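Undergrad: fold the following, please.
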Amino acid sequence: MAPVRPGRLPNRRDFLRVQAGRRCAMPGFVLQAAPAPADQPPPLVRVGFTVSKKVGNAVVRNRVRRRLREIARQIIPEQARPDLDYVLVGRQGALERDFAVMRQELVEALKRLKALAVATP
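TA: I've put the predicted structure just below:
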């Protein structure tokens, strides 16, 4: 079965709230995490994506964003804590990084932020 697509962070206020939380830098991205607001439905994991103009022109930024969206779709719903909101910030090296390596880096970043979901037996 395909992983469930995570929810999106809808507005700037949510991005700023998550930016003030914890972060973990990896070569291809920065993962930011912060507690989700109390009025959010609990099972929905929300993720936001951003890539600055320093990374490249619009074509490059969109390619980086697509790569980040795909690794988040594969990893976040299954392995991330649902009580946190996440933002993936694309970095310059995201296009050159191997996709499998970026997936492992996302899992490692979740571990470092203590944001891995508790496995239920």
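Undergrad: going forward, measure contacts and count neighbours with C-alpha atoms only.
TA: Will do.
Undergrad: G48: what secondary structure?
TA: strand (DSSP: H, G, I helix; E, B strand; the rest coil).
Undergrad: now do L110
TA: Reduced to three states by three-state DSSP, L110 is helix.
Undergrad: what of R69?
TA: helix.
Undergrad: which residues touch it?
TA: F49 (Cα atoms under 8 Å, 6 or more residues apart in numbering).
Undergrad: separation between the most centrally placed residue in the chain and D39?
TA: With distances taken as Cα atoms, centre = their mean, L88 lies nearest the centre of the chain, 3.8 Å away. When Cα to Cα, to the nearest Å is the yardstick, L88 and D39 sit 23 Å from each other.
Undergrad: I have a second one here; can you model it like the first so I can compare?
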Amino acid sequence: MMRKRADFLSANQGIRVARPGFVLLVRSRDDAAPAIRFGITVTKRIGNAVVRNRMKRRFRELLRSALPVAGIAGADHVLIGREGGVERDFAALRDELMAALQRAAAGKGDPPRRPRSGQHRRSARA
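TA: Have a look, this model is predicted:
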């Protein structure tokens, strides 16, 4: 499991696949280790701590079951929670995650996001 901010920032440079309940980021690592790593991010916009923790528990279970089957070896996978994700049916989330992993494995990510107007981009600190 990923814990360092730098790992999350580097994953943001990879393939991005958006789904109704989450956004999946996948980036291959440069090291030779074939391990599959994952991280989960849920912002305070989603809800209070109870809601965020529930969403993270659901995402952890999804990733633990899906990554050994459809994950990309030697890559970092990050799930970013979206507002509707906590209410979505678990089976629907699982299907969406499998479809997103297949798109990422094929290299078919969504187009890059445009910055929202009125917000300044933070620079990544090394």
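Undergrad: superposed, what's their TM-score?
TA: Overlay of the two chains. TM-score (TM-score structural alignment, normalised by the length of the first structure): 0.83; 107 aligned residues with a Cα RMSD of 1.5 Å.
Undergrad: which ones are touching the residue nearest to the centre of the first structure?
TA: 29-32, 47-50, 68.
Undergrad: dump these to JSON lines, plus distance to V59 of the first structure and neighbour count.
TA: As requested, the contacts of L88 of the first structure are exported to JSON lines (distance: Cα to Cα, whole Å; neighbours: other Cα atoms under 10 Å):
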{"residue": "F29", "distance to V59 of the first structure": "17", "neighbour count": "24"}
{"residue": "V30", "distance to V59 of the first structure": "20", "neighbour count": "17"}
{"residue": "L31", "distance to V59 of the first structure": "22", "neighbour count": "23"}
{"residue": "Q32", "distance to V59 of the first structure": "24", "neighbour count": "26"}
{"residue": "V47", "distance to V59 of the first structure": "22", "neighbour count": "25"}
{"residue": "G48", "distance to V59 of the first structure": "19", "neighbour count": "23"}
{"residue": "F49", "distance to V59 of the first structure": "15", "neighbour count": "19"}
{"residue": "T50", "distance to V59 of the first structure": "14", "neighbour count": "18"}
{"residue": "L68", "distance to V59 of the first structure": "14", "neighbour count": "25"}
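Undergrad: now render these as TSV, adding distance to Q92 of the first structure.
TA: Below are these laid out as TSV (distance: Cα to Cα, whole Å):
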residue	distance to Q92 of the first structure
F29	8
V30	11
L31	14
Q32	17
V47	20
G48	18
F49	14
T50	12
L68	13
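Undergrad: what is the nearest of those residues to F99 of the first structure?
TA: Nearest to F99 of the first structure among these: L68, at 9.5 Å, using Cα to Cα.
Undergrad: quick one: map that closest one onto the second structure.
TA: Aligned counterpart of L68 of the first structure in the second structure: F59 (TM-score structural alignment).
Undergrad: thought that match was touching G39?
TA: No. F59 of the second structure lies out of contact with G39 (Cα atoms under 8 Å); the separation is 9.4 Å.
Undergrad: beyond the host helix or strand of N53 of the second structure, next helix or strand please.
TA: Assigned by DSSP states H and E, N53 of the second structure belongs to helix 49-70. As assigned by DSSP H and E, the chain's next helix or strand after helix 49-70 of the second structure is strand 75-81.
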